[in-house]
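Enquirer: need a 3D model of the following:
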Amino acid sequence: MSKRLHVGNLSYQVTKDDLATVFGQIGEVLDATVITDRESGRSRGFGFVEMEDMAAEKAMAQLDGQVMNGRAVTVTEARAVPRGGR
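Expert: Predicted structure coming up:
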C-alpha cells in the first residue's frame, strides 16, 4: 500500500522534481505534485508526495519541520476529500 503525503509551506520556487529529489532520499517516490493556481500557473505553496507506507512514515518523521528553500515545511498524511467538492 502507499500513502499520500501533504507537504505544506513550500517556497513558491519548489518544483515537483525538487520534492521527488528530497523525498527520494528517504524512499521511492511514486508521485510528486506541486499544486498551482489555475489562472496564474504559480505555486500555491503546497503539494503532495506519494510513497510506500514505510517510506511515508519515515518521511513524515524526518522531514516535518525541516527547512527546504528557506522555509520550514510541514509533512502530514493527506486527508481524502470526497469527490464533488470540499
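
Enquirer: going forward, measure contacts and count neighbours with C-alpha atoms only.
Expert: Noted.

Enquirer: and A55, that's in a helix?
Expert: Yes. Counting by DSSP: H, G, I helix; E, B strand; the rest coil, A55 is part of a helix.

Enquirer: now the second one, please; I'll put the structures next to each other:
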Amino acid sequence: MNIYVGNISWGVKDEDLRDAFMAYGEVESAKIITDRESGRSKGFGFVEMPNDDEGQAAIDALNDQELDGRPLKVNVARPRRPRAESWS
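Expert: Predicted structure coming up:
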C-alpha cells in the first residue's frame, strides 16, 4: 500500500516518518519529498507498506496525529496523473 503523508514539519526526516509507521507493521520505504534546488522538505511524503491491513491501521491511527508539532494528513496515495506536455 502506498500512503500519502501531508502537513509534515520541516524538521522531520525520512527515518522519523519510518519510525512512526513501523509501530503499525512492516515499512518498505518512507520518503519525504524535497525541493530539487534547495533540498528543503516540501512538507509531504510517501510511505510504502507491503501489507494493506497494516497500512490501513497506520492510516487510521496516524491521520490527524501530531508529529513534531503538526497534525499529519494521512491517506491512501492516489496514482500520479501524467503531466501535460507543454510543447508548442
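
Enquirer: what's the match for V14 of structure 1 in structure 2?
Expert: Counting by TM-score structural alignment, V14 of structure 1 corresponds to V12 in structure 2.

Enquirer: what are the buried residues along stretch 68-87 of structure 2?
Expert: For stretch 68-87 of structure 2, burial by neighbour count (16 or more other Cα atoms under 10 Å) applies to 71-76.

Enquirer: inside strands: which ones of the residues you listed?
Expert: Among the buried residues of stretch 68-87 of structure 2, the ones falling in strands (DSSP state E) are 71, 73-76.

Enquirer: what range does the strand of greatest length in structure 2 cover in structure 1?
Expert: In structure 2, assigned by DSSP E, the strand with the most residues is strand 41-48. Residues 43-50 of structure 1 are where strand 41-48 of structure 2 aligns, with TM-score structural alignment as the criterion.

Enquirer: and the matching stretch against structure 2, how far off on average?
Expert: Superposing on structure 2 and averaging over aligned pairs (mean Cα distance after the TM-score superposition for structure 1), stretch 43-50 of structure 1 comes out at 0.3 Å.

Enquirer: the match of V14 of structure 1 in helix, strand or coil?
Expert: Following three-state DSSP, the label given to V12 of structure 2 is coil.
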